[in-house]
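> Here is my input; please provide its structure:
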Amino acid sequence: MKQRILFELIFKTTAYAIFFIGLWVILQPLILPSLNQQIRKYKTFTRLRKLHLKKNMSMFRSRFFIYRHLELLLGSTWPWYSESTIIYYIILSIVLFSVSTATYFRFISGWRLSIIFGLVTASFPYFFLLLRLFWKRSETSYELVPAATILLGKYRVNSRNIYYSIIDTIKEISQYRALQKTFIKLASAIQSHRSKEDLEEALELFVYQIGTTWAQQLGVLILNAQWDGKDIERSLSNIVKDIGKAQEILEQEKSSNQDTIQMGYFVPIIAFPASLCLLSKVVSPGRFLYYQLKTTVGFTSFIITSILCIGGFMVSLLLKKPKNEI
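Okay, here's the model as predicted:
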């Protein structure tokens, strides 16, 4: 009974996945060019709107918040980001939703719960990217402390030239890989930008990847130095002092979160699997699996508990190393 249920689950999931992947392979030559064309039209339209309607920029961006959010999220977390990445991400989410909803319906025979659990499953890639972004922000927020100090020194050495200061800083922070990649993207954008809007978009991505107020202030200073030619030495020096003090405060407060972090690790890694093993020993394994996978109450409780455990584990990962921001 146990092997039959597992085999049926694996077979159906694989069959659905092969079907949708094959369907995408067949339709890709027809769909992808038109989708890329629409994206290019959207970007062209965006640039024209920026040139002619600068006063309405915030309103225009709010209309396309979801697309811009995905663009920043994927651009910050996906190493091979391109114009087609967002399309592939949306298609992956749709496939996950379709396959998981059909699979859940097979076990709980209720479309409402199946759709809800399907939406949760389809959102896993999004939450994975968010977790990766938060972890990257946690790393880069601490790495920004020595990097900002180095940038200040290079800015003084390079006669207030912010571009060459960033280039020299990149060479000095090879041990901080995450932040180094962020600075490399920024330097490339500064070198190739054609307008102030291009520079602002690059700095928006730079700030988004670090996600702290210090990064926002640094982004504003870089914009002022690169585009307006302002001297930012004093302001940059103040940022270096402030983030250094903030790091000292955070180091003192880390110990207060240790109990929460340990509980977040204990429940999903030890307590939840141990409780499942204990229940399978109390009742027969066949009945236990039947209750968990074939009954609506058992399957629903298993899914909800799993989601809560995963959520608690993610929160513990985030609390383990909070962002360097006060």
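> only C-alpha atoms for contact and neighbour calcs from this point on.
Fine.
> who's in contact with residue 317?
135, 261 (C-alpha atoms under 8 Å, 6 or more residues apart in numbering).
> can you do 10 Å?
Residues near residue 317 by C-alpha atoms under 10 Å, 6 or more residues apart in numbering: 131, 134, 135, 261, 264, 265, 311.
> Now do the helix or strand the fourth one falls within: which elements does it pack against?
Just to be clear, that refers to residue 261. Using DSSP states H and E, residue 261 sits in helix 258-266. Using 3 or more C-alpha pairs under 10 Å, 6 or more residues apart in numbering; DSSP states H and E, the elements in contact with helix 258-266 are helix 296-320.
> Check the offset of the helix it packs on from the chain's centre.
19 Å (C-alpha atoms, centre = their mean, to the nearest Å).
> Stretch 179-199 now?
Relative to its chain's centre, stretch 179-199 lies at 20 Å (C-alpha atoms, centre = their mean).
> Same question for stretch 108-116.
Worked out by C-alpha atoms, centre = their mean, stretch 108-116 lies 28 Å from the chain centre.
> Show me what it is in contact with.
So stretch 108-116 is contacted by 97-98, 100-107, 117-122, 293-300 (C-alpha under 10 Å, 6+ apart).
> With distance to residue 17 and neighbour count as extra columns, can I get the contacts of residue 317 in TSV?
Shown next, in TSV, are these (distance: C-alpha to C-alpha, whole Å; neighbours: other C-alpha atoms under 10 Å):
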residue	distance to residue 17	neighbour count
131	25	17
134	30	21
135	30	19
261	36	19
264	33	21
265	32	19
311	26	15
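> one more to put side by side:
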Amino acid sequence: MGRAGIYKSEVIRARERLLAQGRNPSIDAIRVELGNTGSRTTISRYLREILEEEAENGPAPEKPDTSDAILALVRSLAAQLEADARSQLEAARAEFLQAKEQLLAELENSRAEALRLEGELRTSHTTHTQQEARIQALETQAQHAAQTLREQEQQAEALHEQLAAGQRHIQSLEEKHAHARQALEHFRQAAREQREQEARQHEQQVQYLQGEIRSLREQAGLQQEEQLRLREENTRLQAARETQDAQLQTLAKNLAHSQAEAAQLPALQHAQVSLSLERDQARAALASLQADQARQQEAHGTQLAERDARLQALELSLAETRASLQAKDELVRTLQSWAERIQPERPGPAQG
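Model prediction:
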């Protein structure tokens, strides 16, 4: 497909080349000489104007003067510059369109990747929330297990001390058995009242300990002092129970039950260790997942930055190409203006 239009100067040069070759400068011959471009109507109009100018100005000299040679050179240079500029413009435009399509495709891929990463992030957040809930549940179970273990250890220690006290009391009772029969009923009544009082005290102590357990997380520094206070309270209670001979059988049964519970302490300790290991593994998996998410986000940001840099470079190259084409157009216009100024005026037709 030919270009949009031709110049009169191109038709003049094509006609002169055909005449120099001894060929007839017809419309079709000039169009072929111009590279099969230009409409026949435009070429015919230019030929008619050229013939009219030659008829008015007389036959052209066989040898062109210096101004005609410069004019032809300027026109040839202008046509060459124009052709080069248009070729570069078409190439730059094609490159820009191709780069634009490629960048649009990469942008769509980036958007799809961003949506996929966003979905993975939501999934990871959900998993993280579930793991946090599980970790909290495991920590709560571990705390309950540790508290139960401490309470059972305290009960076992108290029962051991109570058994020792009971044994000492049996020895004392064997010495005072003859004198104790008369006061047995009174002692039993006092023992029942003492047991009821101790039960109330034990209930109050349980409520107090429950309140202390709730405040243990905020009062970790006071835990040892509280344990010492509880041990002193247990010592006081044990000293008061030394006068209870009617509870020896009950103490023996409690001791057997406590020994059975103490046998379960290694299993509870093993469960606590397992819970701690499972909590550490969950925290390690969470840290790894967060590191993977950070690396994926960093790689995605790097890819977007590189694509933005490529797009800016292409836009800068296009701007430079346009500036170069504008400069060449200005040069062509300047050369044409200069050629028109230096072209000598041809003499008019001679008067008869």
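> What's the TM-score once they're superposed?
The TM-score (TM-score structural alignment, normalised by the length of the first structure) is 0.25; 122 aligned residues with a C-alpha RMSD of 5.6 Å.
> Next up, the contacts around the residue nearest to the spatial centre of the second structure.
For the second structure, the residue nearest the mean C-alpha position is residue 297 (2.8 Å; C-alpha atoms, centre = their mean). Contacts for residue 297 of the second structure were tallied using C-alpha under 10 Å, 6+ apart; they are 114, 117, 118, 121, 291.
> Which ones among those map onto strands?
The strands, defined by DSSP state E, take in nothing from those.
> How far does the helix holding residue 261 of the first structure sit from its chain's centre?
Centroid separation between helix 258-266 of the first structure and its chain, computed with C-alpha atoms, centre = their mean, is 23 Å.
> Go ahead and name everything in contact with that helix.
The contact list for helix 258-266 of the first structure (C-alpha under 10 Å, 6+ apart) reads 269, 271-272, 309-320.
> Buried ones among those?
Buried members of these, scored by 16 or more other C-alpha atoms under 10 Å, are 309, 310, 312, 313, 314, 315, 316, 317, 318, 319, 320.
> which one of those residues is nearest residue 223 of the first structure?
Distance to residue 223 of the first structure across these (C-alpha to C-alpha) is lowest for residue 318, with 30.5 Å.
> Contact partners for the closest one?
Residue 318 of the first structure sits in contact with 131, 132, 134, 135, 138, 261, 312, where contact means C-alpha under 10 Å, 6+ apart.
> mind running it again at 7 Å?
Residue 318 of the first structure is in contact with 134, 135, counting by C-alpha atoms under 7 Å, 6 or more residues apart in numbering.
> tell me the two of the contacts of residue 317 of the first structure that are most distant?
134 and 265, at 17.7 Å, using C-alpha to C-alpha across the contacts of residue 317 of the first structure.
> Would you check that residue 119 of the first structure makes contact with residue 97?
Yes: between residue 119 of the first structure and residue 97 there is a contact under C-alpha atoms under 7 Å: 5.9 Å.
> out of these two, which sits in the busier spot?
Set residue 119 of the first structure next to residue 97 and count neighbours by other C-alpha atoms under 10 Å: residue 97 wins out with 22 against 18.
> Please spell out which residues along the helix or strand harbouring the more buried one are buried.
Assigned by DSSP H and E, residue 97 of the first structure belongs to helix 85-108. Within helix 85-108 of the first structure, the residues that count as buried by 16+ other C-alpha under 10 Å are 85-86, 92-108.
> quick revisit: mind giving me a markdown table with the buried ones among the contacts of helix 258-266 of the first structure and columns for distance to residue 6 of the first structure?
Output for those, formatted as a markdown table (distance: C-alpha to C-alpha, whole Å):
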| residue | distance to residue 6 of the first structure |
| --- | --- |
| 309 | 23 |
| 310 | 22 |
| 312 | 27 |
| 313 | 26 |
| 314 | 28 |
| 315 | 31 |
| 316 | 31 |
| 317 | 31 |
| 318 | 34 |
| 319 | 36 |
| 320 | 36 |
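> quick check, nearest of the residues you listed to residue 182 of the first structure?
So of those, ranked by how close each gets to residue 182 of the first structure (C-alpha to C-alpha), first place is residue 318, at 20.4 Å.
> Contact partners for residue 102 of the first structure?
For residue 102 of the first structure, no contacting residues are found, by C-alpha under 7 Å, 6+ apart.
> can you do 10 Å?
12, 13, 16, 96, 109, 111, 114, 115, 118.
> do you know how far it is from residue 157 of the first structure?
Distance, residue 102 of the first structure to residue 157 of the first structure, by C-alpha to C-alpha, to the nearest Å: 63 Å.
> likewise residue 124 of the first structure?
47 Å.
> and what of residue 19 of the first structure?
Taking C-alpha to C-alpha, one finds residue 19 of the first structure at 60 Å from residue 157 of the first structure.
> can you check residue 201 of the first structure too?
The gap separating residue 201 of the first structure from residue 157 of the first structure is 28 Å, by C-alpha to C-alpha.
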